[in-house]
Structure formats: C-alpha cells, structure tokens
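Peer 1: what follows is a predicted structure for the sequence shown.
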Amino acid sequence: MDEIGQLKTELEEKTKLSEDRLERLRYLQAEFDNYRKWQEKEKAAIIALANETLIKDLLVVFDDLERALPSLTHEKNKAGIEMIYKNFNKILCAYGLQPIPCLGKKFDPQFHEVLCTEKCGKEQNTVLEELEKGYQLKSKVIRPSKVKIAEHVMEETGENNG
C-alpha cells in the first residue's frame, strides 16, 4: 500500500509538472504569435514609409510633367507626353496616391495650406484657387494643397456706414 501511495504522489507531481510545462508552452506560443503579428505590422509600416518617401520624391517630377503639358505645341509630342503622364499617374494611383480635392470646398488645415486670401462675395474660408496640388497616400496627407481662400466682404448699405 505504501508503494501505491508513493506512486500516486509521484503521478500527481508529474501531472502537475506536465500541466505547468503545458501552460508555459501555451504562454510561449501565444507570445510568439503576438511577436509574429507585431513583426508583420512593423514590416508593413517600413514598406509604407519607403513608398511614401519615394512617392514624395516622384511628385516633383510628376508636377513638372503636368506643368509642361499645356506648353507643348506639336501634337505628336503632346500625345506622347500625355501618354507618359497618364501612365505615371496610373502607377502612382496603384500605390494609393490620390489628389486632394479642394476647389469650392471649405478650408481644412489637415488638407490645405493657405498661401493667400482674396476679398470676394463668397463664403468665408472657401477655397477659390489651388496653387499647388496636394496629395494623400492612402489616408495620410503627404503634401497639403496650397490654396487661395475667400475672405468674405460684407456689402455695406445705408447712410451711416462710413
């Protein structure tokens, strides 16, 4: 009987040890899964940052190309440059680049940078002119639109207004 009691005690100790090790294994496995997920997010962030830097550098060339289009006079040259421009735009769009719409919209400091104002009859802070196109890469603004906004002028009527 002593031997059976001793074996039961040993079995309980070994069972407890195996349960502890199984629990540690599960914990390590969960920790590894979390690490793997974190690594994947980090990798995606690095790739996105690399794309952002490259696209910012390419925007300078893209802007120059866009400005050159109206000045071309030969139809053959113009058609070729327009094709290059469209392909360039298509590639940038495939990477998530989108122009920021601004004409006629209300000024939003997240998307627009005011360079000047103009007194007119339009509603205060309405974008009147886009001086330089702004862009978003996916949902992040990488270059705000440089704009001219309206400064509302009150119409003065009556004898005592000045």
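Peer 2: Received the coordinates, thanks.
Peer 1: going by C-alpha atoms from here, please, whenever you check contacts or count neighbours.
Peer 2: Will do.
Peer 1: all strands of this protein, in order?
Peer 2: 97-99, 112-120, 127-132, 135-137, 140-143, 145-152 (DSSP state E).
Peer 1: ok, which of those strands comes nearest L25?
Peer 2: Nearest to L25, of all these, is strand 140-143, at 40.5 Å by C-alpha to C-alpha.
Peer 1: another structure for you, compare them:
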Amino acid sequence: MSEEKKNENMNADQAKNTCGCAKDGACAQNNEKELSGEQPELCEKEACCKKQEHCEKNENEKGEKCEKKKKLFAEIDELKKEAEENKRKWYAVTAEYENYRRRTEKQSATRYADGRNDVVAELFPVGDNLERALASCADEQTKKGLEMVLKSFEKVLTDEGIETIDPTGKPFSADEAEAIMAVPAENGEESGTVKQVYLKGYKKAGKVLRYAQVIVIS
C-alpha cells in the first residue's frame, strides 16, 4: 500500500473518532496535531462533557460533606443533651448531700444537747434536797454551808442556760407545770392561779426539762 493511501485511511479513522462537534475546523486541527505528535485541544463537546463530569464530582463531594456535617451536628447535639443531663444529676446529688449534711449536723447537735440536758436533769433532785435541808436546818453554821452549796448548784444551772420555772401567783399553764392539788380560793384569790410551788421546774432554751409541781386555786 502506498504512503498516500495510508494517510487517507488514517484520516478516515480520525474522522470516525471525532466527537461530532459542529466546528469541524477545530476537530480537523486536533487531528493534524495528533498526527504530528502535539497535544490536541478539546473540542466544544468534549469540554462540555469534562465540565459536566467535574460538576457532578463537585456535587457528590458537597453531598458527602453535607452528610458528614449533619451527622457531626447530630452527635454534638446528643453530647450536649448528655452533658445537661449529667449536670442536672450532679446538681441534684450535690443538693441532696448538702441537705443530708445539714440534717446530720442538726441531729448531732440536738443529740449532744439532749445528752447534756439529761445529765443536768439528774442533778435536779440534789437541788431539791439542798433546799429542804436548808429550810429545816436550825444550826447557823450548817445553814451557811448549805447556802454556799446551793449557790454553787444554782450557778452550774445558770452556766448551762437552765432557768427555774416558778409560776407562783401566775395563771396556771399546763405547758410548764403540773397541778398536783387544788385548794379553795380565800380572801379574794383568783381561781386558776398557782398558789404554791411544791417542786420547782426547769427549762432550757424554751424546752421544759422538768415540769413544776404546783398547787392551784380552784
């Protein structure tokens, strides 16, 4: 086959492989460049296809990024909810512990105070006996000694914040006294008034440690 025939066949094959672009001049130039070993330029249709492929690739990448962002934001929202729930639980536990601590401290203080009061209450009969002994004592020296002991006893009670309940001449109150006897009124005495205290009562900070035993006018 002659060289001229080969060139014609090659040109025919190149024509078949062209993209069908309307601009035949550009395709012909590309064919000539391919024959000469140069890099051919893209025809209009090929450029359009390349651009479309690039756009589709970008759209796919954008879609993947968008899905990743949505998933990431969803995870962040879930973590925020979990953090808020943990914070709420922490506040609840802290408040409960603080209430427990205060309640325990108050109970401990109350038990301690009650324990001291119980110990001091054991001394009340000692004071009663000292007063009876002082009232019946005829010896002056002995009487002075009893008075000194009784004053020391009363000082102990005062230092502990304990007050004496002595409602003589006052209206009877069951909150601080027990009526052990009722006597008729004499010389215009008012009914319901305490005439005499048979046994002293004691209280501390408003709490009665021992009720006074009294005689009431009926």
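Peer 2: Perfect, thanks for sending it. Just so we're clear, the structure is a prediction, and the values are computed from it rather than from any experiment.
Peer 1: re the thing from before, please identify the most buried of the strands of the first structure.
Peer 2: Ranked by mean neighbour count, the strands of the first structure are led by strand 145-152 with a mean of 22 (mean count of other C-alpha atoms under 10 Å).
Peer 1: for that one, the distance to its chain's centre please.
Peer 2: In terms of C-alpha atoms, centre = their mean, to the nearest Å, the centre of strand 145-152 of the first structure is found 24 Å from the chain centre.
Peer 1: that one - contacts with which helices or strands?
Peer 2: strand 112-120, strand 127-132 (3 or more C-alpha pairs under 8 Å, 6 or more residues apart in numbering; DSSP states H and E).
Peer 1: of all the strands of the first structure, which one is nearest D63 of the first structure?
Peer 2: strand 127-132 (8.8 Å).
Peer 1: what range in the second structure does the closest one sit on?
Peer 2: Mapping strand 127-132 of the first structure onto the second structure (TM-score structural alignment) gives residues 194-199.
Peer 1: what does stretch 12-21 of the first structure give?
Peer 2: Taking TM-score structural alignment, stretch 12-21 of the first structure hits residues 77-86 over in the second structure.
Peer 1: please enumerate the helices of the second structure.
Peer 2: Ranges of helices within the second structure are 3-16, 24-36, 44-121, 124-136, 140-159, based on DSSP state H.
Peer 1: how about the fourth one: buried residues?
Peer 2: Meaning helix 124-136 of the second structure. F124, G127, L134 (16 or more other C-alpha atoms under 10 Å).
Peer 1: residue contacts, the aligned partner of the last one in the first structure?
Peer 2: By TM-score structural alignment, L134 of the second structure lines up with L69 in the first structure. Contacts for L69 of the first structure were tallied using C-alpha atoms under 8 Å, 6 or more residues apart in numbering; they are K78, I81, E82.
Peer 1: would you check that the first one makes contact with L72?
Peer 2: Think K78 of the first structure. Yes. Look at K78 of the first structure against L72 with C-alpha atoms under 8 Å: they come within range, at 5.6 Å.
Peer 1: which of these two has more neighbours?
Peer 2: K78 (16 against 13; other C-alpha atoms under 10 Å).
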